[in-house]
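**Q** Sequence isn't available, so here's the structure alone:
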């Protein structure tokens, strides 16, 4: 991304950090609108609980508590248990309406701008510095810069992501959510708003490190293969999709744990279900494996993969396009200034 290789002439020295921020935001809104339904389905699949009580059915299961209704006439208005991605899509739309697929969109949009600005701009700035200092080992710079930039962005927006996860995992009003959060803060302190940050970092830091490393390497290889002096839209789009897919598969178990821990907000003060020692990332993993088997760690595999691939492709393509636009704009402005000075 930083333009220090021959395959990509756009250098970060040619554009300002503000222009990098604007470039990073252009795809954030589009990406959020397109992938939020897949995120809702993924979270519902990850958060649901398995056991059903005889004579009763789940209205929906959100990982916080089981909402039950008695089936008196042989027909149930409940979702039931989601057996897969398409089953979840059908039942959510049938029971809650099409708008439910965009639940949690406002905090998603609020998250997208600061998270994207911190993440992408931080990555570019760090990568440029590391490449200058690492010399012959500069090909490792994207891996380090991606991981470090992700720590900063994930920590800043963690409370907003928790709110989004709660809205997507359970149909509730903002007033109910506000009461739930206030109760959690009173009972557990402000740190409760960062619930799930540990597994989020375990998921996102290696994801970003792998993503940027694979993206930069594959982009350079394709540019050399097609003898292109500049990464085209198709190259950035395909490299972003493939790199994001690989990273998403490897880090999916931590995504499942993050979802399980975040949807528990508000449950802990009602019943002492989890202790500090038993709510660690790997303790949650052991419980998931014991209850659902090893496949439980990969719940929501398909919607996460379908979400991440286009999201990464759209985001990186729009970012690269924005940087190229500002790069050419700055060059033209400098050229006009030179012409003015000469005359």
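**A** That came through fine. All values derive from a computational prediction rather than experimental measurement.
**Q** When you work out contacts or count neighbours from here on, use the C-alpha atoms and nothing else.
**A** Will do.
**Q** tell me the contacts of the closest residue to residue 122 other than its chain neighbours?
**A** Sequence neighbours aside, residue 149 is the residue nearest to residue 122 in space, at 5.4 Å (criterion: CA to CA, 6 or more residues apart in numbering). Residue 149 sits next to 118, 119, 120, 122, 123, 126 when contact means CA atoms under 8 Å, 6 or more residues apart in numbering.
**Q** make it 6 Å
**A** By CA atoms under 6 Å, 6 or more residues apart in numbering, the contact set of residue 149 is 119, 122, 123.
**Q** Can you report how many residues lie near the second one?
**A** Residues within reach of residue 122, counting by other CA atoms under 10 Å, total 22.
**Q** just the strands in this structure please.
**A** 56-61, 66-70 (DSSP state E).
**Q** nearest to residue 227, of those strands?
**A** Residue 227 sits nearest to strand 56-61 of all the strands of the chain, at 52.9 Å, using CA to CA.
**Q** packing partners for that closest one?
**A** Judged by 3 or more CA pairs under 6 Å, 6 or more residues apart in numbering; DSSP states H and E, strand 56-61 is in contact with strand 66-70.
**Q** Now do the strand it packs on and strand 56-61, the angle between them.
**A** Strand 66-70 runs at 140 degrees relative to strand 56-61, counting by axes from the mean of the first three to the mean of the last three CA atoms, to 10 degrees.
**Q** Which residues belonging to strand 66-70 are considered buried?
**A** Residues 66, 68, 70 are the ones in strand 66-70 that count as buried (16 or more other CA atoms under 10 Å).
**Q** would you turn the strands of the chain into a markdown table with distance to residue 99?
**A** Conversion of the strands of the chain to a markdown table gives the following (distance: least, CA to CA, whole Å):
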| stretch | distance to residue 99 |
| --- | --- |
| strand 56-61 | 16 |
| strand 66-70 | 20 |
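**Q** coming back round to it: show me the contacts of residue 149 that map onto helices.
**A** Cross-referencing the contacts of residue 149 against helices under DSSP state H gives 119, 122, 123.
**Q** for the protein, longest helix please?
**A** helix 301-342.
**Q** what's the burial count for the residue lying closest to residue 89 once chain neighbours are set aside?
**A** Using CA to CA, 6+ apart and skipping residues adjacent in sequence, the residue nearest residue 89 is residue 41, 6.6 Å away. Residue 41 is flanked by 26 other residues according to other CA under 10 Å.
**Q** Next up, a structure to set beside the first:
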């Protein structure tokens, strides 16, 4: 594979930040509905109501009913509750992820060049993408885990926090600094492999599409 073009890390940082902000604003309603639906289902199951009425109420919990309930109780703007903490997490998260991913892959390619000069087996480009994507997501995820905890708590209607600061103080009071990292292990096990595979298949798809384009152009010539 040929040498990759060098791109200023700042461009990855800015591009990631803009993409993160846009996705936050556009998709926050879906994120909020997911959080509310999951917590409602968990509550109903925890209460252990096995009656016919309880089972029917559980079956009626859907994306649509959660959406309608949120709008009825909080208005249309209620769908964007939690946008600010989401932005605080996703904008720097996306920016750092794309910059870290670029630096990780650049570093792994340099290691390949050094090992090749010493006759040591080098890792292929697919493995570079796999490791780079997973490591970047795991590292950035750890740094931003506290913001994820605050975001989920703030979106939830179980706590009804009036501000992010109130949510932060409540979490700190409950479990100290460690409370801001609860669930990181499970999150990393989900996000790191996902990110590694995502980058791997993304780059492979580009290669395949590029080959297909060359073939089509060659036939058309």
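**A** The structure has been received and is ready for your questions. Just so it is clear, the structure is predicted and the values come from calculations on it, not from any experiment.
**Q** what do we get in the second structure for residue 147 of the first structure?
**A** Here residue 147 of the first structure is matched to residue 134 in the second structure, going by TM-score structural alignment.
**Q** Its match reaches residue 192, doesn't it?
**A** Yes: assessed by CA atoms under 6 Å, residue 134 of the second structure is found in contact with residue 192 at 4.2 Å.
**Q** how much space is there between residue 251 of the first structure and residue 302 of the first structure?
**A** Residue 251 of the first structure sits 14 Å away from residue 302 of the first structure, going by CA to CA, to the nearest Å.
**Q** picking up where we left off before, I'd like the buried residues of strand 66-70 of the first structure as JSON lines, with distance to residue 314 of the first structure appended.
**A** JSON lines is the format used below for the buried residues of strand 66-70 of the first structure (distance: CA to CA, whole Å):
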{"residue": "66", "distance to residue 314 of the first structure": "37"}
{"residue": "68", "distance to residue 314 of the first structure": "40"}
{"residue": "70", "distance to residue 314 of the first structure": "45"}
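**Q** Which one of those is nearest to residue 192 of the first structure?
**A** Closest to residue 192 of the first structure, out of all of these and judged by CA to CA, is residue 66, at 22.3 Å.
**Q** So which of the contacts of residue 149 of the first structure is the closest to residue 191 of the first structure?
**A** Taking CA to CA as the measure, residue 191 of the first structure sits nearest to residue 119 out of these, at 22.5 Å.
**Q** Now do the same for the closest one: its match in the second structure.
**A** That one, residue 119 of the first structure, aligns with residue 97 by TM-score structural alignment.
**Q** need the contact list for its match.
**A** residue 136.
**Q** Tell me the spacing between the residue nearest to the spatial centre of the second structure and residue 146 of the second structure.
**A** Nearest residue to the geometric centre of the second structure (CA atoms, centre = their mean): residue 191, 7.0 Å. Look at residue 191 of the second structure and residue 146 of the second structure: by CA to CA, they are 16 Å apart.
**Q** Would you mind giving the ones in helices among the contacts of residue 149 of the first structure as TSV with distance to residue 321 of the first structure added?
**A** Formatted as TSV, those follow (distance: CA to CA, whole Å):
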residue	distance to residue 321 of the first structure
119	17
122	18
123	17
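**Q** closest to residue 9 of the first structure among the residues you listed?
**A** Nearest member of those to residue 9 of the first structure, counting by CA to CA, is residue 123, at 17.6 Å.
**Q** quick one: the closest one and residue 145 touch, right?
**A** Yes: contact between residue 123 of the first structure and residue 145 holds when scored by CA under 6 Å: they sit 5.4 Å apart.
**Q** In the second structure, what residue corresponds to residue 110 of the first structure?
**A** Counting by TM-score structural alignment, residue 110 of the first structure lines up with residue 88 in the second structure.
**Q** nearest spatial neighbour of that match, skipping sequence neighbours?
**A** residue 147 (7.2 Å).
**Q** Tell me, how many residues neighbour the one you found?
**A** Residue 147 of the second structure: 22 neighbours (other CA under 10 Å).
**Q** Distance check, the equivalent of it over in the first structure against residue 84 of the first structure.
**A** Using TM-score structural alignment, the partner of residue 147 of the second structure in the first structure is residue 160. Look at residue 160 of the first structure and residue 84 of the first structure: by CA to CA, they are 27 Å apart.
**Q** thinking again about what came up before, what is the aligned counterpart of the residue nearest to the centre of the second structure in the first structure?
**A** Checking TM-score structural alignment: residue 191 of the second structure goes with residue 204.
**Q** Not counting residues beside it along the chain, what's closest to that match?
**A** Residue 204 of the first structure's closest residue in space is residue 150 (CA to CA, 6+ apart), at 6.6 Å.
**Q** Give me the distance between that neighbour and residue 259 of the first structure.
**A** Following CA to CA, the distance that separates residue 150 of the first structure from residue 259 of the first structure is 18 Å.
**Q** and if you look at residue 133 of the first structure?
**A** Applying CA to CA to residue 133 of the first structure and residue 259 of the first structure gives a distance of 38 Å.
**Q** repeat for residue 104 of the first structure
**A** Separation of residue 104 of the first structure from residue 259 of the first structure (CA to CA): 14 Å.
**Q** now residue 33 of the first structure
**A** 20 Å.
**Q** More neighbours: which of these two?
**A** When neighbours are counted by other CA under 10 Å, residue 259 comes out ahead of the other of residue 33 of the first structure and residue 259, with 24 against 13.
**Q** just so I have it, where are all the helices in the stretch 51-200 of the first structure?
**A** Assigned by DSSP state H, counting those that start in this stretch, the helices in the stretch 51-200 of the first structure fall at 85-96, 105-134, 141-169, 174-188, 197-225.
**Q** Distance to residue 26 of the first structure for those helices - can I get that in a markdown table?
**A** Output for the helices of the stretch 51-200 of the first structure, formatted as a markdown table (distance: least, CA to CA, whole Å):
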| stretch | distance to residue 26 of the first structure |
| --- | --- |
| helix 85-96 | 28 |
| helix 105-134 | 9 |
| helix 141-169 | 17 |
| helix 174-188 | 28 |
| helix 197-225 | 19 |
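**Q** I'm done for today, thanks for sticking with me.
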